[in-house]
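Visitor: sequence and predicted structure below; questions after.
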Amino acid sequence: MSTATQTTAPGTGADEELAAVSTESLAALLIAKERPPRPSALSASVTFGWRAMLKIKHVPEQLFDVTAFPIMMVLMYTYLFGGALAGSPQEYLQRLLPGILVMSIVMITMYTGVAVNTDIDKGVFDRFRTLPIWRPAVMVGYLLGDMLRYVLGSLVILAVGLILGFRPEGGALGVIAGIAVLIAFSFGFSWVWTMFGLMLRTEKSVMGVSMMVIFPLTFLSDIFVETSTMPGWLQAFVNNNPVTHVSSTVRGFMQGEWPGTELAWSLGWAAVLIAVFGPITMRLYNRK
């Protein structure tokens, strides 16, 4: 009994295929004749914004904070404080709903920092930094994706309020103007959380620090009661609180007024937040 071993003679089979690839032909394959154009800043930002939306598509539970949470807030505060502060829940709702709208959207801005920190932990940012794109596009994309979540949350709160009896005297234009100011402020405020998302080590740390900042800003404002009912030393903080300015602006538009001073303060705060925390965020991103 014998064992036969088959061998391939030199110059035949696989060796012939390898020999057919010359140095010149391999170079021609590796060297592109024309480099594709570099994407614009807007195109890159929109692409990363779309990426943020796809994450929501695959994990729809992320929408709980802009659906279930706002509904709970409106129902709880309306029927808990309405009778004591305004005589009836429906009457209190006319003042409360614009404030709850601001409070809910400002609170969910912290999830931008959580998402950034999660991607860093997974190593996704290491890939992003190698791409030939506008550097801030990654961060701007996060914020653009979250803006759609803010709009969705605003619509949910408004729908619940209308069902409960909220009637904005400013009509549709007043509601749209109020939501637009809130979204603009939330875009600027979100840069604070992107900074924390890059600075802190864990997702829980980002959420803990965010809540320590958000709770004083939202509760020490004019969302629930008039500032005139507060002690003088507290009014000094509340009247200069950016959340108070945004809440007063949204409430003014929805009540059919023109809150010019409060509008200027709200947009001014948004611009300051972007100007201060935007560069800090990008410096941390480049050095991370």
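Guide: Received, thanks. From a predicted model like this one, the values you see are computed outputs, not experimental measurements. Numbers count the residues shown, from 1 in each chain.

Visitor: contacts, neighbours, all on C-alpha from now
Guide: Will do.

Visitor: what about Arg95, distance to Met230?
Guide: Between Arg95 and Met230 the distance is 17 Å, computed by C-alpha to C-alpha, to the nearest Å.

Visitor: higher neighbour count, those two?
Guide: Arg95 (22 against 14; other C-alpha atoms under 10 Å).

Visitor: contacts only, for that one.
Guide: If you count contacts by C-alpha atoms under 8 Å, 6 or more residues apart in numbering, Arg95 has them with Arg251.

Visitor: sec struct for it, please.
Guide: Under DSSP: H, G, I helix; E, B strand; the rest coil, Arg95 falls in the helix class.

Visitor: for Arg135, same thing?
Guide: Under the three-state scheme (three-state DSSP), Arg135 adopts coil.

Visitor: ranges for the helices of this structure?
Guide: Listed in chain order, the helices of the chain (DSSP state H) span 14-20, 23-30, 41-58, 68-86, 89-108, 111-122, 124-128, 137-164, 171-199, 203-219, 232-238, 242-254, 260-287.

Visitor: second structure for comparison follows:
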Amino acid sequence: MESVVSKQNNLKSTLVDILVMAKRNILKIKHNPDKLIDVTVIPIFFMVVFSYLFGGAIAGGVQAYLPIIVPGILIQTLVMSSSATGTQLREDLDTGVFDRFKSLPIVRIAPLAGLVVSDILRYIMAALFSIGTGYILGWRPEAGIGWLIVASLLAIFGACAISWVFALIGLVSKSSATISSVSTMVTMMMSFLSNAFVPTNTLPTFLQKVAEYNPVTYLVTAFKDLANHGQFTSSASMTIFIGILLVLIIAPITVKIYNRKI
């Protein structure tokens, strides 16, 4: 009985430590609001520019292009913002703040887990600004608000899973500038070689194959199926499968390297 109580207390203590570290990261955002540009200003900018610049050429008009571009910009924004996990982790390591954390009576995993948890707020903001801009431009989710929330939660889940990849990059890279360069290249390739901005049947045959197996394609398609048709299709199942697989493979490696570094 004492063992069970002890485990419960340890779990409670761990959760409290993680939430405290998450609050720390949120307060840093509060005092440095420029860190939110990638989840506020950028999705608005891309949504407006892409809609009016490519809408006529790709879909024959802005309104016809919105069902394509809104999910595309949302997913691209979430994938790009997930790289902030690695950047922030690298900056904390470079400034030596983790040396201070080691002297505190907290579990060792709390700073890393708190960073991942606090980024969920960024993903929510990215979804709100992307969807809100699309709504102002005239986009409407045909399946209703309930399914739109489900679709957004699935997209945020995908971003959380991808953030572990960037956390690993943050641990093994030598500077935050390296992470920014790598993340920009990776997110751009994943976004443009998918169905985020154009129908895949308009791509050359070899690029269609690349887009078909791109995780972003599964995520965008799953979002469209849920938000527009209220259907949980195979793309949604694949998104969950890939997300869980990423966490199961990447998270333990990240934690192991993290424990060695601190």
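Guide: Cool, got the structure. Note that the structure is a prediction, hence the values are computed from the model and not measured.

Visitor: most tightly surrounded among the helices of the first structure?
Guide: The highest mean neighbour count among these, using mean count of other C-alpha atoms under 10 Å, belongs to helix 242-254: a mean of 27.

Visitor: which stretch of the second structure lines up against it?
Guide: Residue correspondence for helix 242-254 of the first structure in the second structure, counting by TM-score structural alignment: residues 215-227.

Visitor: report the distance from that stretch to the chain centre.
Guide: Stretch 215-227 of the second structure has its average C-alpha position 14 Å from the chain's average C-alpha position, going by C-alpha atoms, centre = their mean, to the nearest Å.

Visitor: stretch 248-259 of the second structure too?
Guide: Centroid displacement of stretch 248-259 of the second structure relative to its chain, using C-alpha atoms, centre = their mean, is 18 Å.

Visitor: before we move on, what about stretch 123-138 of the second structure?
Guide: Mean C-alpha position of stretch 123-138 of the second structure versus that of the full chain (C-alpha atoms, centre = their mean) differs by 15 Å.

Visitor: go on, stretch 100-114 of the first structure?
Guide: Averaging C-alpha positions (C-alpha atoms, centre = their mean) puts stretch 100-114 of the first structure 8 Å from its chain's average.

Visitor: if I pick the nearest residue to Gly158 of the second structure once chain neighbours are set aside, what's in contact with it?
Guide: With C-alpha to C-alpha, 6 or more residues apart in numbering as the criterion, Gly158 of the second structure has its nearest non-adjacent residue at 5.8 Å, and that residue is Gly243. Remark: with contacts taken as C-alpha under 8 Å, 6+ apart, Gly243 of the second structure is in contact with Phe157, Gly158, Ala161, Ile162.

Visitor: residues contacting the counterpart of the second one in the first structure?
Guide: In the first structure, the residue paired with Gly158 of the second structure according to TM-score structural alignment is Phe185. Contact criterion C-alpha under 8 Å, 6+ apart gives Val246, Ser266, Leu267, Trp269, Ala270 as the residues in contact with Phe185 of the first structure.

Visitor: go on, Ile280 of the first structure?
Guide: With contacts defined as C-alpha under 8 Å, 6+ apart, Ile280 of the first structure is in contact with Met195.

Visitor: how about a cut-off of 10 Å?
Guide: For Ile280 of the first structure, the set of contacting residues under the criterion of C-alpha atoms under 10 Å, 6 or more residues apart in numbering consists of Trp191, Val192, Thr194, Met195, Ile274.

Visitor: now distance to Ala180 of the first structure too, for these, in JSON lines please.
Guide: Converted to JSON lines, these look like this (distance: C-alpha to C-alpha, whole Å):
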{"residue": "Trp191", "distance to Ala180 of the first structure": "18"}
{"residue": "Val192", "distance to Ala180 of the first structure": "20"}
{"residue": "Thr194", "distance to Ala180 of the first structure": "21"}
{"residue": "Met195", "distance to Ala180 of the first structure": "24"}
{"residue": "Ile274", "distance to Ala180 of the first structure": "17"}
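
Visitor: which of the residues you listed sits closest to Leu131 of the first structure?
Guide: If you rank those by distance to Leu131 of the first structure using C-alpha to C-alpha, Thr194 comes first, at 20.0 Å.

Visitor: name the nearest residue to the closest one, sequence neighbours excluded.
Guide: Spatially, and ignoring its direct neighbours in sequence, Thr194 of the first structure is nearest to Gly113 (4.4 Å; C-alpha to C-alpha, 6+ apart).

Visitor: got it, and Asp119 of the first structure?
Guide: The shortest distance from Asp119 of the first structure to any non-neighbouring residue, by C-alpha to C-alpha, 6+ apart, is to Phe125 (6.5 Å).
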